[in-house]
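Chemist: Would you be able to build a 3D model of this:
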Amino acid sequence: MSDQNPIERRVIGTRQGGVQYSERLAVRVVVLSPKGEVALVKANRDNYYKLPGGGIESGEDHGKAAEREVLEETGCHVLVKPGCFATTEEFRNDLHQISYCYRATLLDGHQPGNPELTEEEVSDGLKHEWVPVEKALQTMENVEPTSKLGRYIKERDLFLLTEFLKSIQ
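Modeler: Reported below is the predicted structural model:
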């Protein structure tokens, strides 16, 4: 039944005339642990939280991309549930990005694993943490990003997490 429900969607930013946008497809993942906690990734340099996720490689299945991104950013193995439940479309600078958000469950308890962060992610000070589901939204809301990128990401992921929370109530 949930696959038959309309997918919630939000546009962030405005398409500017005369701008040559690069196109990017991405996945975002709300990972729920058996203890009722959500994985959040904190970007310490720019002071914001985000959901695990990132770009979909050419020809890559969304579910596989979601599993790969969660593993890279948290070191955790997950089972991604079929069906995207929300999307965002972003226009920032010269980037046009569509993000598809999925639900996932943690397969390996709280085994932290070893995140495989890129040099840029290490430089951004990315670290993941587990936050009780009822406090996850407040945790994201209570930080004030120090960059324009952080403000875009905060808006995007607050929307996605809000849609997730509506779906479990």
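Chemist: all contacts plus neighbour counts: C-alpha atoms, from now on.
Modeler: Noted.
Chemist: quick one: the strands in this structure?
Modeler: In the chain, the segments counted as strands under DSSP state E are 8-12, 22-32, 37-43, 48-50, 53-55, 78-80, 86-92, 95-106, 126-132.
Chemist: so which of the ones you listed is the most packed in?
Modeler: Counting by mean count of other Cα atoms under 10 Å, strand 48-50 has the highest mean neighbour count of the strands of the chain, with a mean of 26.
Chemist: Need the contact partners of it.
Modeler: With Cα atoms under 8 Å, 6 or more residues apart in numbering as the test, strand 48-50 has contacts from 40-43, 139-140, 143-145, 150-151, 153-154, 157.
Chemist: got it, and stretch 22-36?
Modeler: 38-39, 51-56, 62, 65-66, 70, 78, 94-106, 109-110, 132-133, 161, 164.
Chemist: Would you do the same for the sequence below? I want to compare the two.
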Amino acid sequence: MAPPQIDGVPSRTIGIKADDIEYQDRLAVRVIVQREESDKIIIIHVKKGNYYKLPGGGVEGDEDYQLAATREVLEETGCKASIETECIGAVEEWRNDLHQISYCYVGSVTDDSGRPELTEDEVLDGLVHEWAPVHEALHKMKGIKPTSELGLYIQKRDTFLLETFLGQSSK
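Modeler: Predicted structure coming up:
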């Protein structure tokens, strides 16, 4: 499936493309998951690396981007979600030999009775999801000091996406 159209969608680039590196391309989704009738969203604390992130991950093959978003939310949080928007923001990253473009969506939880289905690496990294009021979530993301390059990139990516969401929801 083709990536979402992002003409006119807020976007940011993190890192610099080097001409002497052969990059691996990766397309990904990020999701701002809201609890209905509340201003709370899900954020994930990654204990190893000391950072917070939005639920999300890689798009598999020809997978629909919104379906990838709901799948990633279910895997990382155990929550079923419905996606309510088209792409609201995008971030292009150049890190080591990775070229990744993340597309962000907004969704609502429809069922939060499940358990996360974390990969072995995610379990070892200490992923734990929590609900937080959206402004508190942004404060947590910005205020923490990541201990890895990956964490620093994710902090920049996800704070930009959350700030984009807040800017759009206040209009």
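Chemist: Need the TM-score between these chains.
Modeler: Put the two chains on top of each other and the TM-score (TM-score structural alignment, normalised by the length of the first structure) is 0.94; 165 aligned residues with a Cα RMSD of 1.4 Å.
Chemist: Is it correct that Leu126 of the first structure is in contact with Leu40?
Modeler: No - counting by Cα atoms under 8 Å, Leu126 of the first structure does not reach Leu40; the two are 10.0 Å apart.
Chemist: Look through the second structure and tell me its longest helix.
Modeler: Scanning the second structure for the helix with the most residues, using DSSP state H, yields helix 149-169.
Chemist: Same question for that helix: list its buried residues.
Modeler: By 16 or more other Cα atoms under 10 Å, the buried positions in helix 149-169 of the second structure come out as 151-162, 164-165.
Chemist: by contact count, what packs against it?
Modeler: When contacts are defined as 3 or more Cα pairs under 8 Å, 6 or more residues apart in numbering; DSSP states H and E, helix 149-169 of the second structure packs onto strand 11-14, strand 51-53, strand 89-95, helix 134-143.
Chemist: Check the mean deviation of that helix from the first structure.
Modeler: Comparison of helix 149-169 of the second structure with the first structure after fitting gives an average deviation of 0.5 Å (mean Cα distance after the TM-score superposition for the first structure).
Chemist: Now do the same for Gly78 of the second structure: its match in the first structure.
Modeler: Using TM-score structural alignment, the equivalent of Gly78 of the second structure in the first structure is Gly75.
Chemist: got the contact list for that match?
Modeler: Pro112, Gly113, Asn114, Pro115, Glu116.
Chemist: Quick check, central residue of the second structure?
Modeler: Centroid check for the second structure by Cα atoms, centre = their mean gives Arg30 as the closest residue, at 3.0 Å.
Chemist: Counterpart of it over in the first structure?
Modeler: Under TM-score structural alignment, Arg30 of the second structure pairs with Arg28 in the first structure.
Chemist: Please tell me how far its match sits from Gln16 of the first structure.
Modeler: Per Cα to Cα, to the nearest Å, Arg28 of the first structure is found 25 Å from Gln16 of the first structure.
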